[in-house]
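A.B. asks: The amino acid sequence is not available; the structure is as follows:
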């Protein structure tokens, strides 16, 4: 299900002008996709605040290159001010626990350098603009 949602939005986002590590957004039937593309690396945040899917879809996918996903059961997220570890399932950061998910969103909302590490692989971005989205649960 996740890959279908991400694939559908990927096509929609390709039409958007891509700035250097700036959040781009798309919406389809109440599901929101926020994307950053830096080189071949891609960061995608999917939010379903209206509950279009049951259960609602909330996840983050980090891909170092098209078709490649980070592997493992946890992912380390490093910013200039903190390092956090989140659950990783099927290449996605997913949590139904509001306190965990809201921490993920708060971390992604801030501009600055961010690195995702899982399975011995690092993917880094420099987020240039604040994420202006209500993606909390």
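C.D. replies: Structure received. This is a predicted model, so every value here is computed, not measured.

A.B. asks: only C-alpha atoms for contact and neighbour calcs from this point on.
C.D. replies: Will do.

A.B. asks: which stretches of the protein form strands?
C.D. replies: 24-28, 31-38, 41-47, 59-63, 74-79, 83-89, 92-94, 112-118, 121-127 (DSSP state E).

A.B. asks: The shortest one packs against which elements?
C.D. replies: Where contact means 3 or more CA pairs under 8 Å, 6 or more residues apart in numbering; DSSP states H and E, strand 92-94 is packed against strand 59-63, strand 83-89.

A.B. asks: 10 Å instead?
C.D. replies: strand 41-47, strand 59-63, strand 74-79, strand 83-89, helix 98-109 (3 or more CA pairs under 10 Å, 6 or more residues apart in numbering; DSSP states H and E).

A.B. asks: try it against this one:
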């Protein structure tokens, strides 16, 4: 009986947890990698705070159902919208104004809307993106 109660509680806790959460790792070059994923969608922001690349390069990758997002997309949060084009699943911080908009949307809340092609996805990251990832420099 106790086993059933414990199992039921664990299942409830797993279901009640936020679908997404930003997980951080650091690779051998000093890149900070933040990923939020669930329900077949993964958002990955790669931040280059120490200049592993010259010039420092930050980027956002989007994976939907195991496929890199390619082509036009929009990202929205709290009335802010950014429209861009993913190349091989990646938006790179080459244009400072565009990168600042992307990061501002990720930091503005945890409820995001991603539109690609004729599909719209509601993305709940659990918390707003925790760092500026080169957008404030």
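C.D. replies: Thanks, I have it. In this text, all values refer to a predicted model and were calculated from it rather than measured experimentally.

A.B. asks: Next, the TM-score between them, please.
C.D. replies: Here the TM-score for the pair of chains, by TM-score structural alignment, normalised by the length of structure 1, is 0.74; 118 aligned residues with a CA RMSD of 2.1 Å.

A.B. asks: now the helices and strands packed on strand 92-94 of structure 1 as a markdown table including distance to residue 27 of structure 1 and mean neighbour count?
C.D. replies: Listed next are these as a markdown table, based on distance: least, CA to CA, whole Å; neighbours: other CA atoms under 10 Å:
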| stretch | distance to residue 27 of structure 1 | mean neighbour count |
| --- | --- | --- |
| strand 41-47 | 10 | 21 |
| strand 59-63 | 15 | 22 |
| strand 74-79 | 26 | 19 |
| strand 83-89 | 24 | 16 |
| helix 98-109 | 17 | 16 |
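
A.B. asks: need the ones you listed in a markdown table with distance to residue 136 of structure 1, can you?
C.D. replies: Below are those laid out as a markdown table (distance: least, CA to CA, whole Å):
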| stretch | distance to residue 136 of structure 1 |
| --- | --- |
| strand 41-47 | 8 |
| strand 59-63 | 11 |
| strand 74-79 | 18 |
| strand 83-89 | 16 |
| helix 98-109 | 5 |
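
A.B. asks: what about the ones you listed, which gets the closest to residue 129 of structure 1?
C.D. replies: Closest to residue 129 of structure 1 of these, according to CA to CA: helix 98-109, at 8.3 Å.

A.B. asks: Check what contacts the closest one and list those residues.
C.D. replies: 23, 43, 45, 58-60, 77-79, 82-87, 93-96, 114, 127, 129-137 (CA atoms under 10 Å, 6 or more residues apart in numbering).

A.B. asks: now the strands of structure 1 in TSV, with distance to residue 12 of structure 1?
C.D. replies: As requested, the strands of structure 1 are arranged in TSV below (distance: least, CA to CA, whole Å):
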stretch	distance to residue 12 of structure 1
strand 24-28	7
strand 31-38	9
strand 41-47	13
strand 59-63	16
strand 74-79	27
strand 83-89	25
strand 92-94	20
strand 112-118	25
strand 121-127	21
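
A.B. asks: one step back: for residue 119 of structure 1, find the nearest of the helices and strands packed on strand 92-94 of structure 1.
C.D. replies: The nearest among these, by CA to CA, is strand 74-79 at 8.2 Å.

A.B. asks: Would you mind getting the angle between the closest one and strand 83-89?
C.D. replies: 150 degrees (axes from the mean of the first three to the mean of the last three CA atoms, to 10 degrees).

A.B. asks: For strand 74-79 of structure 1, what is the distance to the chain centroid?
C.D. replies: Averaging C-alpha positions (CA atoms, centre = their mean, to the nearest Å) puts strand 74-79 of structure 1 12 Å from its chain's average.

A.B. asks: And stretch 92-102 of structure 1, by the same measure?
C.D. replies: 12 Å.
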